[in-house]
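[1] Sequence plus predicted model, see below.
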Amino acid sequence: MALDKVHRLIEPGPVILVTTRHRGFPNVMTNGFNMMVRDAPTLIACTIGPWDHSYQFLVESGECVISVPTADMAATVVDIGKCSGADVDKFKEFDLTAVAGEKLQAPRLAGCFANIECQAANSSLVVPCSLFLLEPVRARTDPSQPPPRLFHHHGGGTFTLYGPTIDLKDRMTKWQYLL
């Protein structure tokens, strides 16, 4: 396997949408390279590079919203990722509804299962790795939506849907305090 395809084996978090607002202009991008870093305090990592229109918005504003779409939004999420906010108003193009953030200026996205408002927590990995470490300041789920069917990007236009959940809590003897 080519080394530039290894990410398909060790896949990060689900496909997400990242919204930003800078100088009054909102933007949304698709992101398939993200992961949880830790849980106390909570940190989320996202790869967003200078090739992304959102990069400069995030560098300058220091904030974004991570919106967690469900599998029924997959085609729209892929289409959002195929164009640049420098050329297209993605909110109009894809009929997205921006909802004011509760703590930050970046908009939340209606219709997503969850919206996590985040502030940049540490910028030391942005320039060398295009890696933003983000700290959530507010999280909200949509109570009208059932538990989500999230999806993961595996490269080359292929995605995997989450399958059934298995409950092994009784085996977590060393980590019961986390349950």
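    Done, it's in. Numbers count the residues shown, from 1 in each chain.
[2] only C-alpha atoms for contact and neighbour calcs from this point on.
    Noted.
[3] Can you tell me the SS state at the closest residue to residue 18 other than its chain neighbours?
    Spatially, and ignoring its direct neighbours in sequence, residue 18 is nearest to residue 66 (4.8 Å; C-alpha to C-alpha, 6 or more residues apart in numbering). With DSSP: H, G, I helix; E, B strand; the rest coil as the basis, residue 66 sits in strand.
[4] how close does residue 66 get to residue 87?
    22 Å (C-alpha to C-alpha, to the nearest Å).
[5] Settle it for me: which of these two has more neighbours?
    residue 66 (30 against 8; other C-alpha atoms under 10 Å).
[6] which residues of this structure fall in helices?
    Counting by DSSP state H, one finds helices in the chain at the ranges 53-61, 74-81, 90-93, 126-129.
[7] ok, residue 130 - contacts?
    Going by C-alpha atoms under 8 Å, 6 or more residues apart in numbering, residue 130 touches 47-50.
[8] switch the cut-off to 6 Å
    The contact partners of residue 130, by C-alpha atoms under 6 Å, 6 or more residues apart in numbering, come to 47-49.
[9] just residue 159 next, same as before
    Going by C-alpha under 6 Å, 6+ apart, the list of residues near residue 159 reads 152-153.
[10] For the residue nearest to residue 42 when sequence neighbours are not counted, give me its contacts.
    Closest residue to residue 42 apart from its sequence neighbours, by C-alpha to C-alpha, 6+ apart: residue 135 at 6.0 Å. When contacts are counted by C-alpha under 6 Å, 6+ apart, residue 135 touches 43, 118-119, 121.
[11] In TSV: these, plus distance to residue 155 and neighbour count.
    Shown next, in TSV, are the contacts of residue 135 (distance: C-alpha to C-alpha, whole Å; neighbours: other C-alpha atoms under 10 Å):
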residue	distance to residue 155	neighbour count
43	25	20
118	26	23
119	28	22
121	28	16
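[12] A further structure is provided below for comparison with the first:
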Amino acid sequence: MKELPLADVYRLIEPGPVVLLSTRSGGGRANVMTMSWHMMVEVAPPRIACIVSSGDLSFFTLRKTKECVIAIPAVELAEKVVKVGNCSGRDTDKFATTWLTPLRAERVSAPLIAECFANLECRVVDTRLVNRYNLFVLEVLKAWIDPAQPKPKTIHHIGNGGFIVDGEVIHFESRVP
């Protein structure tokens, strides 16, 4: 074994696919950010915990409006996803500069993203860990899937500009539904 710097541990415990989190401010302006620090915390109702940096515009909007959309992009959107993550919504209209298409959601004011294979309309249901860890707990209110993208491959951030693409699916007997 060789020692690994503690700053690289997050690369080993990658939580899931890179997603896009969209919000809409009280003034009506839509924004989107790239996010890879999230996890399922409950199945029914579906709840997701996510960390949003307090330096991000999305943090302030999410804290104020208590709603968002988590949009899940396939690998074909990787370049746009990285571009979204490399600029700030404070001075950039990310939807316009990345050619992503905002769609009207049904249960929240934040937009769905047309190019993503799945969109989850969410409401913040727990903020007890926001001040300490920037961790929001979201409840999924409505879920959308694009049938035109039947077998999407997701991207997973492994640090230092590196990503892994989902690979082959393997199946084993499971006694858990």
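    Good, I have the coordinates. Because the structure is a prediction, the values reported are computed rather than measured.
[13] Fetch the TM-score of the aligned pair.
    For this chain pair, the superposition-based TM-score is 0.95 by TM-score structural alignment, normalised by the length of structure 2; 173 aligned residues with a C-alpha RMSD of 0.8 Å.
[14] sorry, back to before: and among the helices of structure 1, the most buried is which?
    helix 53-61 (a mean of 18; mean count of other C-alpha atoms under 10 Å).
[15] Where in structure 2 does it align, residue-wise?
    Matched against structure 2 by TM-score structural alignment, helix 53-61 of structure 1 falls on residues 57-65.
[16] Need the contact partners of the matching stretch.
    25, 52.
[17] Would you confirm that residue 110 of structure 2 contacts residue 67?
    No: between residue 110 of structure 2 and residue 67 no contact is recorded; they are 7.0 Å apart, counting by C-alpha atoms under 6 Å.
[18] For the two, indicate the residue with more neighbours.
    Taking other C-alpha under 10 Å, residue 110 of structure 2 and residue 67 do not tie; residue 110 has more neighbours (29 against 24).
[19] so what's the more buried one up against?
    22-24, 68-69.
[20] That one -> structure 1?
    With TM-score structural alignment as the criterion, residue 110 of structure 2 matches residue 106.
[21] Distance check, that match against residue 71 of structure 1.
    Counting by C-alpha to C-alpha - residue 106 of structure 1 and residue 71 of structure 1 are separated by 23 Å.
[22] likewise residue 49 of structure 1?
    25 Å.
[23] where do the strands sit along structure 1?
    16-22, 25-31, 34-39, 42-47, 63-68, 98-99, 108-109, 114-122, 131-141, 151-155, 158-161 (DSSP state E).
[24] In structure 2, which residues correspond to the longest one?
    If I follow you right, that is strand 131-141 of structure 1. Going by TM-score structural alignment, strand 131-141 of structure 1 sits over residues 135-145 in structure 2.
[25] repeat for the third one
    Counterpart in structure 2 of strand 34-39 of structure 1, with TM-score structural alignment as the criterion, is residues 38-43.
[26] what residues does that stretch touch?
    Residues contacting stretch 38-43 of structure 2 (C-alpha under 6 Å, 6+ apart): 47-50.
[27] Turn the residues you listed into TSV, columns for distance to residue 31 of structure 2.
    Formatted as TSV, the contacts of stretch 38-43 of structure 2 follow (distance: C-alpha to C-alpha, whole Å):
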residue	distance to residue 31 of structure 2
47	22
48	20
49	20
50	17
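[28] now, among those, which is nearest to residue 168 of structure 2?
    residue 48 (25.2 Å; C-alpha to C-alpha).
[29] and the residue lying closest to that closest one once chain neighbours are set aside, how many neighbours does it have?
    In this structure, residue 48 of structure 2 finds its nearest non-sequential neighbour in residue 40, 4.5 Å apart by C-alpha to C-alpha, 6+ apart. As a burial measure, residue 40 of structure 2 scores 14 neighbours (other C-alpha under 10 Å).
[30] Look up the closest residue to the most centrally placed residue in structure 2, ignoring the ones flanking it.
    Centroid-nearest residue in structure 2: residue 19, 3.2 Å away (criterion: C-alpha atoms, centre = their mean). Using C-alpha to C-alpha, 6+ apart and skipping the chain neighbours, the partner closest in space to residue 19 of structure 2 is residue 72 (4.8 Å).
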